[in-house]
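Peer 1: my questions are about this predicted structure, shown below with the sequence.
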Amino acid sequence: MPCLTTLGVTPPLLAAGKIHWTEWVLSSFSDPWVFFGFAAQAVFASRFIVQWLASERRGVSIVPVVFWHLSIVGSAMLCVYAIHRKDPVFILGQSLNMSIYVRNLMLIYRPRSKPPAGVDP
């Protein structure tokens, strides 16, 4: 795990109890990339909160359009983080997910064909 060694903390120190886990977590934020990764994860996770609140408001399970926008932004941020970390599994996974999110937005925003004159929709 490269981010652990760049912070001057190795997993054995944490496991051996030489440092407290809160110290390790807080020291992680001194690395801007770790902060970016946490921010990306927060954006990505926020889509579920938005979906949950929208569903509660309507009383049925729905997926609002903003869910897909948050999915794309969060996934793109996570992909940038994965590229920085040089993690091919993470890069591929986020890239494939983004294509699904974009496709959903294409379907949502696709112009609807108009019914023929005299036909009620």
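Peer 2: Great, that's in hand.
Peer 1: alpha carbons only for contacts and neighbour counts from here, please
Peer 2: Will do.
Peer 1: what is the helix or strand encompassing Ala39 packed up against?
Peer 2: Element membership for Ala39 (DSSP states H and E) is helix 32-58. With contacts defined as 3 or more CA pairs under 8 Å, 6 or more residues apart in numbering; DSSP states H and E, the packing partners of helix 32-58 are helix 65-85.
Peer 1: in addition, the following structure is provided for comparison:
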Amino acid sequence: MHDAILDFLNVDSDVELWWVLFGLAGQLAFTARFLVQWIASEKVGRSVIPLAFWYCSLVGGAVLFAYALYRGDPVFVLGQSLGLFIYSRNLWLIRRERRAQ
């Protein structure tokens, strides 16, 4: 069974398997942000971006960034690093706005 899982995921070791699972968890967190945004928008009947969207983006992006570093994929690393900056900046702007109120 163990070898079948390794073969199915095209990995050579348990370490590689854990990195793939880690990357998949990051992708799930990243994808969850769309569900959060959709549900929040449906509740109010207009398009909104809730705070949880940015946290899901940041968590998923950070995990995917770590996975991209492990894989050594410069395109993936660059894409995730830019996203991390944007998600962090949005959270900072939201925090600053709330503190001013």
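Peer 2: Yep, it's here. Since this is a predicted model, take the numbers as computed values, not measurements.
Peer 1: that older thread, the second structure: matching residues for the helix holding Ala39 of the first structure?
Peer 2: Per TM-score structural alignment, the counterpart of helix 32-58 of the first structure in the second structure is residues 18-44.
Peer 1: the matching stretch vs the first structure, average offset?
Peer 2: Taken over the aligned residues, the distance from stretch 18-44 of the second structure to the first structure averages 0.5 Å (mean CA distance after the TM-score superposition for the first structure).
Peer 1: the equivalent of Leu92 of the first structure over in the second structure: neighbour count?
Peer 2: With TM-score structural alignment as the criterion, Leu92 of the first structure lines up with Leu78 in the second structure. Leu78 of the second structure: 13 surrounding residues under other CA atoms under 10 Å.
Peer 1: identify each buried residue in the helix or strand hosting Leu78 of the second structure, please.
Peer 2: Element membership of Leu78 of the second structure, judged by DSSP H and E, is helix 74-100. Residues of helix 74-100 of the second structure classed as buried under the neighbour-count rule (16 or more other CA atoms under 10 Å) are 77, 80-81, 83-84, 87, 91.
Peer 1: quick check: the farthest pair among those?
Peer 2: Spatially, the most separated pair among the buried residues of helix 74-100 of the second structure is Val77 and Leu91, at 21.1 Å (CA to CA).
Peer 1: that older thread, contacts only, for the match of Leu92 of the first structure.
Peer 2: Contact analysis of Leu78 of the second structure by CA atoms under 8 Å, 6 or more residues apart in numbering lists nothing.
Peer 1: contacting residues around the residue nearest the centre of the second structure?
Peer 2: In the second structure, the centroid-proximal residue (CA atoms, centre = their mean) is Gly60; its distance is 1.6 Å. By CA under 8 Å, 6+ apart, the contact set of Gly60 of the second structure is 25-31.
Peer 1: quick check: closest non-adjacent residue to the aligned partner of it in the first structure.
Peer 2: Aligned by TM-score structural alignment, Gly60 of the second structure pairs with Gly74 of the first structure. Leaving aside its sequence neighbours, Gly74 of the first structure sits nearest to Phe44 (CA to CA, 6 or more residues apart in numbering; 4.2 Å).
Peer 1: just checking, that neighbour touches Ser71?
Peer 2: Yes - Phe44 of the first structure is within contact range of Ser71, at 5.8 Å (criterion: CA atoms under 8 Å).
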